[in-house]
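**Q** the amino acid sequence is not available; the structure is as follows:
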């Protein structure tokens, strides 16, 4: 090109201008060869071709192919396979000593994939207590440079877990450890407090993000970041979370005082006082997709502050607090407390969860969803590869629970599927 320009006998200043303009076009992020080609090279559609899982037929698994699922199942039951995929916590500390190489090798997306995504940054809270490998794969699957990520590691987590997650976070300017950590006790207020600490941190560190999503280490996305952004825009400032009438079998959770005894919640004989302001207590879950305005109310509204003080000695307050706040008049994005506005977990977009007592065989009119292909923990399905075909057809943003010890292929194939979709959207 330079030779051709010289033959035109142009002035030196014009010659240099032509060269610089051409380089700008070729390297510009907005150019056809700019953003897309660099993404294709540095953020390929496969996760790790050398990983033990790559022998699986992910395409067949996602389509529900019986043979592909059987092959995957045979692979996951071998001890050798699980030994090969396991990554010790210490490996992350060593790997992140060279952050550039870590992000390149682990194929993190280090630039916004579209202006649409860049214009709607998100804030995430991730509560973790173990399984660094699962956490890192979750972070990698949702990471984009315009979003913010607050990580809460349980105070009681093993030192190796805290060190590894802290090392990972240190490689990213928009991923940080929460400033105040809690000792999380199952079904106690501490679980709520962990999210509250991240909410306050995220709210104060930036005014740019538009929506808040809370996660745990056993979640995994079902949508790309672009799909998530588009679904959030369609809420028109509203929130999406489970919020419905409290089942009679759960009412003891909020009518009797509970206390922590030997690191477990126990029911006492002391009756609870009525909730403040005669607020109707709704049932829900720990997970939500809410606007920045909702978070502002949680941090500042006197009614909500009184409700939270009242809830501190209840059982599993995370499973009614957010659901109740969502129905308080005046809270941004909230719905009226009338039962006509009830929202089930199936209809909300926050989280896909398979509860054992709602599962059923194909064709059963009573079943909410098909049988679990993994195993159950506290009546919740820990997904297997056989759940993916059904799962990717659902409208939820995230699913719970995944576990690399139960079925790493489920995570591998889902991550590969999402990466291919994200790249297809860029093209």
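**A** Good, I have the coordinates. Since the model is a prediction, treat every value here as computed from it, not as a measurement. Numbers count the residues shown, from 1 in each chain.
**Q** for the rest of this, base every contact and every neighbour count on C-alpha atoms.
**A** OK.
**Q** grab the nearest non-local neighbour of the residue nearest the centre of the chain.
**A** Among the residues of the chain, the smallest C-alpha distance to the mean C-alpha position (C-alpha atoms, centre = their mean) belongs to residue 215, namely 4.7 Å. Excluding the flanking residues, the one nearest residue 215 by C-alpha to C-alpha, 6 or more residues apart in numbering is residue 126, at 4.7 Å.
**Q** for the helix or strand containing the one you found, give me every contacting residue.
**A** With elements taken from DSSP states H and E, the one containing residue 126 is strand 122-128. For strand 122-128, contacts defined as C-alpha atoms under 8 Å, 6 or more residues apart in numbering pick out 135, 146-154, 194-195, 198-199, 202, 209-217.
**Q** do that again at 6 Å, thanks
**A** Applying C-alpha atoms under 6 Å, 6 or more residues apart in numbering, the contact partners of strand 122-128 are 147-153, 198, 209-217.
**Q** let's see which of those residues end up in helices.
**A** Secondary structure of those is defined by DSSP state H; positions in helices are residue 198.
**Q** ok so, going back, show me how far the strand holding residue 126 is from its chain's centre.
**A** Per C-alpha atoms, centre = their mean, to the nearest Å, the displacement of strand 122-128 from the mean C-alpha position of its chain is 7 Å.
**Q** the inter-axis angle of whichever helix or strand comes after it versus strand 122-128?
**A** From strand 122-128 onward toward the C-terminus, using DSSP H and E, the following helix or strand is helix 132-142. Angle, helix 132-142 to strand 122-128, by axes from the mean of the first three to the mean of the last three C-alpha atoms, to 10 degrees: 170 degrees.
**Q** take a look at this one as well, against the first:
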């Protein structure tokens, strides 16, 4: 054999080995992110379960598919919206808890994967019990845990409705400590901390997601579980260095928002960051935030600053030298470019964002015109839904119907979730 022939054969052998290694790697990754579902019931039982639920959930079967497809239709009064201020009537309607079956809550874990990866949610609310119930129904599973924080200044009739709602479930409760939640003040952070403390009493959950009563899921529970598993122990908390917002932490402010004195120096040589108040965080991150001595010093320093809810999570997650579980390990510069998968939100300054509804305090209130784009988003939840105008009211009801159908079809194997966009998230741990 000539030297040239030997080199050719060696080169072909190397290519063959490389190809086999690549193929094995592909199959390993495919197995790791497999979309196969291990149901706790056989498919006939699943079909029966969802047929029974569907009978109690039908709202506008002829209208919603058209709206989802972006077609113009006559909304009429289907379904009729509830009086969001009639808290006493709502409480009477749910008092015997029969609404759980009548309104079609999913009361089974459905899959081993979901059962073995329970989630914890906080719901910070102040009004509209019917909308809160709709949100709870969309995210409810018996293996998860739900803390409802009721604003300290909410009407007593609303508080009673929330306690009545929570008493119907073993895994839903109202936060023991109620805070006054005013935008821009520490009360927003205190409400989250209140639910976090209560949720930590339950030992099994893996990730924490904070919600308000004006949000709605864009993914099924199983999809959310798989997205969070793809993070591999990392948090989804966005942050950035923004010198224009340093005034927020340099001073202590009174209730009217006026600076009254300079704040103490930033503790622990932390880099000042700001970001979103919407997070998905590991249990260990929540435990660190609530119980770690360093965190307690940090929280005390933050109390009295302006809009602390846009600082509290971001600074902890972006300062890994503190030993914060799940924190971001990349550069500070790269943090601002991280994809935020926890929440989809359209601001009035976002040139690329479409808002089919209207803007309130700079945030889009979604309407039925937003439905075609909402169902395509990679984020797990959307913010915000409000109002009793048919276009806004029907947006959340049609999204609820779409999500239920997606959940049913997912379990029956009629479609498989594409996990590829989440397999290489830069904030995820290897």
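**A** That came through fine. Because the structure is a prediction, the values reported are computed rather than measured.
**Q** got a TM-score for the two of them?
**A** For these two chains in superposition, a TM-score of 0.82 is obtained (TM-score structural alignment, normalised by the length of the first structure); 369 aligned residues with a C-alpha RMSD of 2.1 Å.
**Q** ok, back up a step: roughly how far apart are the counterpart of the residue nearest to the centre of the first structure in the second structure and residue 102 of the second structure?
**A** Matched across to the second structure, residue 215 of the first structure falls on residue 211, judged by TM-score structural alignment. Between residue 211 of the second structure and residue 102 of the second structure the distance, using C-alpha to C-alpha, to the nearest Å, works out to 25 Å.
**Q** repeat for residue 134 of the second structure
**A** Distance check for residue 134 of the second structure against residue 102 of the second structure: by C-alpha to C-alpha, it reads 13 Å.
**Q** now residue 253 of the second structure
**A** Relative to residue 102 of the second structure, and taking C-alpha to C-alpha, residue 253 of the second structure is found at 49 Å.
**Q** and the longest helix seen in the first structure, what's buried?
**A** Criterion DSSP H: the longest helix present in the first structure is helix 408-426. The neighbour-count check on helix 408-426 of the first structure (16 or more other C-alpha atoms under 10 Å) flags 408-423 as buried.
**Q** ok, stretch 52-66 of the second structure next?
**A** 53-54, 57, 59-60, 63-64.
**Q** could those go into a markdown table alongside distance to residue 184 of the second structure and secondary structure?
**A** Below are the buried residues of stretch 52-66 of the second structure laid out as a markdown table (distance: C-alpha to C-alpha, whole Å; DSSP: H, G, I helix; E, B strand; the rest coil):
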| residue | distance to residue 184 of the second structure | secondary structure |
| --- | --- | --- |
| 53 | 41 | helix |
| 54 | 41 | helix |
| 57 | 38 | helix |
| 59 | 38 | coil |
| 60 | 39 | coil |
| 63 | 39 | coil |
| 64 | 37 | helix |
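**Q** and for the strand holding residue 126 of the first structure, what span of the second structure is it aligned with?
**A** Using TM-score structural alignment, strand 122-128 of the first structure lines up with residues 119-125 of the second structure.
**Q** ok, back up a step: neighbour count: residue 134 and residue 102 of the second structure, which is higher?
**A** Looking at residue 134 of the second structure and residue 102 with other C-alpha atoms under 10 Å, you find the greater number of neighbours at residue 134, namely 18 against 13.
**Q** what's the counterpart of the more buried one in the first structure?
**A** In the first structure, the residue paired with residue 134 of the second structure according to TM-score structural alignment is residue 137.
**Q** need the contact list for that match.
**A** For residue 137 of the first structure, no residue meets the contact criterion (C-alpha under 6 Å, 6+ apart).
**Q** repeat for residue 259 of the first structure
**A** With the criterion set at C-alpha under 6 Å, 6+ apart, residue 259 of the first structure makes contact with 265-266.
**Q** give me the element residue 41 of the first structure is part of.
**A** With elements taken from DSSP H and E, the one containing residue 41 of the first structure is helix 35-42.
**Q** tell me roughly how far the following helix or strand past that helix lies from the second structure on average.
**A** Where DSSP H and E defines the elements, the next helix or strand beyond helix 35-42 of the first structure is helix 58-62. Taken over the aligned residues, the distance from helix 58-62 of the first structure to the second structure averages 1.7 Å (mean C-alpha distance after the TM-score superposition for the first structure).
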